[in-house]
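Asker: Any chance you could fold what I've pasted below:
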Amino acid sequence: MTLEERKSAFTDLGTFLSQFSLEKNEPLPQARQNDLFYEAFVSLIELSQSHNGWYTPEQVYHSIHSWAEALTKGNLDQWVSHYDFPDTAPKTVGLVLAGNIPLVGFHDFLSVLISGHNVMVKTSSDDQHLLPFLANYLISAEPRFKNRITFAEGKLENFDAVIATGSNNTARYFEYYFKDKPSIIRKSRNSVALLTGKETTDDLTLLGEDIFRYFGLGCRNVSKLFVPQGYDFTHFFESVFVYQDIIKYEKYANNYDYNKAVFLMSLYKLLDNGFMTIKEDTSYASPISSVFYEFYDDLETVKAKLEEEAEQIQCVVSNNLTPNSVAFGQTQKPKLWDYADNVDTIAFLTSL
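Answerer: Down below sits the predicted model:
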């Protein structure tokens, strides 16, 4: 199978995914395989929350829409144009996937296949249905993928390289278990926003998208704010109030109540708007429904701190205050060439 043929199959998948949105599902005449997959995918989306309580229709549709926008011919061409794909025998690459947000492991799955390798997937128990469905669609659209895609029921065996994602604790296990294989081992990371106090209401409202999308469960969700000394959070709270309905979701509300109670019992000083808490803290990882903040005196000093601690940070959101900063509202809309942990997955795969 040539690179062009592989890109064509994923373009077909992107067209298929573009039919589905929270507002309206609408079949497109140019979409292939609808007779086999369209109604089944609608049903799977409706059932996703029963498989994982965090996978509400709104969150699943957002993930689907993001991938539909990414999987276009133009994006795929631009992405792969930066690499030379050697004409060598394909290797089998094992994937150990997370399940914190819908289709969080799809980029690794796509990267392995677009590179011409075979993929062996160990799904998370929290996300066992969406990716296998899309894999079946790909195989139907391009039958030569059938022998290139495997889902492992037990532990991974008979693979040549591995990409594994987990917490800092599981990463230590992965590093030991996969020590004899070429690997990418991903650990816990968090995203931050660097504010100056000059942000507009639109900026801060979009920042709310970076905080609340997927209930804050992703590594690209902003969990920490860096703000200048004396920063007044009134404008921030007013700007993110449009997200207040998140508290109507029971699992989120339970976390809000619990974490707020823990903070109060510990006599921490909190800012609270009824659906999120803000706490001064030097940590990057905040619990669900809470965002930490840290004051700074000098912008250059905090930029240097972020550079020194880059291995703990996935994204920095700002108005172009740092190299490679992400625009407000864009953390959960990565491009195909925006690699997790800034590790070039395709470069790794083409070196095997």
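
Asker: From now on I want contacts and neighbour counts done on CA atoms only, so please keep to that.
Answerer: Will do.

Asker: Next up, the contacts around Tyr296.
Answerer: Applying Cα atoms under 8 Å, 6 or more residues apart in numbering, we find Tyr296 in contact with Phe226, Val227, Pro228, Gln229, Val302.

Asker: Redo those residues as JSON lines? Include secondary structure.
Answerer: Listed next are the contacts of Tyr296 as JSON lines, based on DSSP: H, G, I helix; E, B strand; the rest coil:
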{"residue": "Phe226", "secondary structure": "strand"}
{"residue": "Val227", "secondary structure": "strand"}
{"residue": "Pro228", "secondary structure": "strand"}
{"residue": "Gln229", "secondary structure": "coil"}
{"residue": "Val302", "secondary structure": "helix"}
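
Asker: Break down the stretch 151-300 of the chain into its helices, ranges please.
Answerer: 168-177, 201-212, 234-240, 250-265, 299-308 (DSSP state H, counting those that start in this stretch).

Asker: Of the ones you listed, which is nearest Glu280?
Answerer: Comparing the helices of the stretch 151-300 of the chain against Glu280 with Cα to Cα, the closest turns out to be helix 250-265 (11.2 Å).

Asker: Mind listing what's buried along that closest one?
Answerer: Tyr252, Ala253, Asn255, Tyr256, Asn259, Lys260 (16 or more other Cα atoms under 10 Å).

Asker: now the other sequence, so there's something to compare against:
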Amino acid sequence: MLQIDKIKCFVELGQFLSQFSLESSTKNDKVLNNELYFENFIDLIHLSQSHNGWFTPENVYFAIQSWAKALQEDNLNYWLSPYNFSETKPKTVGLILAGNIPLVGFHDFLSVIISGHKVLVKTSSNDQYLIKFLAKYLISVNPELKNFITFTDGKLENFDAVIATGSNNTARYFEYYFKDKPTIIRKNRNSVAVLTGDETHQDLVNLGEDIFKYFGLGCRNVSKLFVPKNYDFQPFFKAIYEYRDVIYYEKYSNNYDYNKAVFLMSNFKLLDNEFLTLKEDTSYASPISSIFYEYYEKIEELKNQLENDVDQIQCIVTKDVIKNSIPFGKTQQPELWDYADNVDTLLFLNKL
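Answerer: Now for the predicted structure:
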């Protein structure tokens, strides 16, 4: 099966996904196999929250729309243009996927297939239905893809390489268990924002998107702020008030109550607006409903700190302060070529 044919399949998938949004889902008669998949996909979207309580329709639709935009022919061709897969001898690549946000493992799934290899997928129990549905749709577009896609509920067997995502603890297990195979092993990472005090109200509103999208569960969600000495947090709290309705979601609210109680019982000093707590802390990984913050004195010293801690950081959000940083509000809108942990997945697959 030629790469151009696989590209066409994923473009068709993008067109299928483009029909679904939180505001309305409108059937396009030009989309392949809609009569078999359109209504079933709407049902699955609305069932997703029963499979994983964090997968609200809003978050699932956001992930679907993100992939609909990514899976356009120009995007795919631009992404693939630096690589030559014409000499690829298909290998079986095992994927161990995370399940913290909807379709979080789809980029690895796409990368393996589009590079000419076969994928052996072990999904997370927290996100096992959406990606299987999309795989089924792809196979309906071109049945040859059935030879490239396998899902397993047991342990991975008969594979040539592995891409695995997990916690720092599971990563140690992966490194030992897969030590004889080519691997990409992803650990815990968090994203940070660097503020100067010169941000506009809209900048800080956009930062709220980086904090609250997916309830803060993704590695691209901002979990820590770096602020200058004597920073005034009032503009920040005023801006993020737009996201106050998050507290009405029970799972988030339970985390807010629990984590706030733990902090207060430990006599930690908190800033609090009744739906988000801010705690001064040098760590990068804050619990759900809380953001850590740390003061800095000189931006150059902060840049050195961030460079030294690069293995703990997924994204840096600033307003033109740090090189290669991401604008406010854009962390959950990565391009196909924005690789997790800055590890080029296609380059890894091209070398197998």
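
Asker: And the TM-score between these chains?
Answerer: Comparison of the two superposed chains (TM-score structural alignment, normalised by the length of structure 1) gives a TM-score of 0.99, and 352 aligned residues with a Cα RMSD of 0.6 Å.

Asker: For structure 1, list the residue farthest from the centre, please.
Answerer: Computed with Cα atoms, centre = their mean, the residue of structure 1 farthest from its C-alpha average is Leu267, at 33.7 Å.

Asker: ok, back up a step: looking at the helices of the stretch 151-300 of structure 1, which is buried most?
Answerer: Ranked by mean neighbour count, these are led by helix 201-212 with a mean of 21 (mean count of other Cα atoms under 10 Å).

Asker: Look up the average distance of that one to its aligned counterpart in structure 2.
Answerer: For helix 201-212 of structure 1, the mean deviation from structure 2 after alignment is 0.4 Å (mean Cα distance after the TM-score superposition for structure 1).

Asker: pretty sure Phe212 of structure 1 contacts Asn221?
Answerer: Yes: Phe212 of structure 1 is in contact with Asn221 according to Cα atoms under 8 Å; the separation is 7.4 Å.

Asker: thinking again about what came up before, any chance of the helices of the stretch 151-300 of structure 1 in CSV, with distance to Leu130 of structure 1 too?
Answerer: As requested, those are exported to CSV (distance: least, Cα to Cα, whole Å):
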stretch, distance to Leu130 of structure 1
helix 168-177, 23
helix 201-212, 22
helix 234-240, 31
helix 250-265, 21
helix 299-308, 35
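
Asker: so which of those gets nearest Ala98 of structure 1?
Answerer: helix 168-177 (11.1 Å).

Asker: Can I get the buried part of the contacts of Tyr296 of structure 1 as one ChimeraX selection?
Answerer: Those of the contacts of Tyr296 of structure 1 that count as buried under 16+ other Cα under 10 Å are selected in ChimeraX with:
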select :226,227,228,302
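
Asker: List just the nearest of the contacts of Tyr296 of structure 1 to Ala193 of structure 1.
Answerer: The closest of these, once distances to Ala193 of structure 1 are taken by Cα to Cα, is Phe226, at 6.2 Å.

Asker: Isn't the closest one up against Glu294?
Answerer: Yes: the pair formed by Phe226 of structure 1 and Glu294 meets the contact definition of Cα under 8 Å, at 5.0 Å.

Asker: tell me which element Ile316 of structure 2 is part of?
Answerer: strand 313-317 (DSSP states H and E).

Asker: what's that strand packed up against?
Answerer: strand 190-194 (3 or more Cα pairs under 8 Å, 6 or more residues apart in numbering; DSSP states H and E).

Asker: mean per-residue distance, the strand it packs on to structure 1?
Answerer: Averaged out, strand 190-194 of structure 2 is 0.2 Å away (mean Cα distance after the TM-score superposition for structure 1).

Asker: got the contact list for that strand?
Answerer: By Cα under 8 Å, 6+ apart, the list of residues contacting strand 190-194 of structure 2 reads 219-227, 284-285, 312-318, 321.

Asker: Weed out the non-buried ones from these.
Answerer: Buried by 16+ other Cα under 10 Å: 219-227, 284-285, 312-318, out of these.

Asker: So what touches the longest helix anywhere in structure 1?
Answerer: Counting residues, the longest helix in structure 1 under DSSP state H turns out to be helix 34-51. Residues outside helix 34-51 of structure 1 that contact it (Cα under 8 Å, 6+ apart) are 16, 20, 27, 55-57, 60-61, 126-127, 129-130, 133, 137.

Asker: out of the residues you listed, which are inside helices?
Answerer: Short answer: these in helices (DSSP H) are Phe16, Pro57, Val60, Tyr61, Leu130, Phe133, Tyr137.

Asker: From those residues, pick the one nearest Pro90 of structure 1.
Answerer: Distances from Pro90 of structure 1 to these, taken by Cα to Cα, are shortest for Tyr137, at 21.6 Å.

Asker: hmm, back to that, what's the first helix or strand after the strand holding Ile316 of structure 2?
Answerer: helix 345-350.

Asker: And that next one, what's buried?
Answerer: Buried residues in helix 345-350 of structure 2, counting neighbours by 16+ other Cα under 10 Å, are found at Thr345, Leu346, Leu349, Asn350.

Asker: wouldn't the first one be in contact with Asp338 here?
Answerer: No: under the contact definition of Cα under 8 Å, Thr345 of structure 2 does not touch Asp338, with a separation of 10.0 Å.

Asker: Now tabulate the buried residues of helix 250-265 of structure 1 in a markdown table and tack on distance to Leu95 of structure 1.
Answerer: As requested, these are exported to a markdown table (distance: Cα to Cα, whole Å):
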| residue | distance to Leu95 of structure 1 |
| --- | --- |
| Tyr252 | 29 |
| Ala253 | 33 |
| Asn255 | 30 |
| Tyr256 | 33 |
| Asn259 | 33 |
| Lys260 | 36 |
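
Asker: ok so, going back, gap between the strand holding Ile316 of structure 2 and the chain center?
Answerer: 12 Å (Cα atoms, centre = their mean, to the nearest Å).

Asker: Measure the mean distance from it to structure 1 post-superposition.
Answerer: Compared with structure 1, strand 313-317 of structure 2 is 0.1 Å away on average (mean Cα distance after the TM-score superposition for structure 1).

Asker: Show me the contact partners of that strand.
Answerer: Under the criterion Cα under 8 Å, 6+ apart, residues 189-194, 219-220, 222, 284, 306, 322, 325-328, 331, 340-341 lie in contact with strand 313-317 of structure 2.

Asker: and the closest residue to Glu26 of structure 1 other than its chain neighbours, how far is that from Asn324 of structure 1?
Answerer: Leaving out its chain neighbours, the residue that sits closest to Glu26 of structure 1 by Cα to Cα, 6 or more residues apart in numbering is Gln19, at 5.4 Å. Gln19 of structure 1 sits 32 Å away from Asn324 of structure 1 when distances are taken as Cα to Cα, to the nearest Å.
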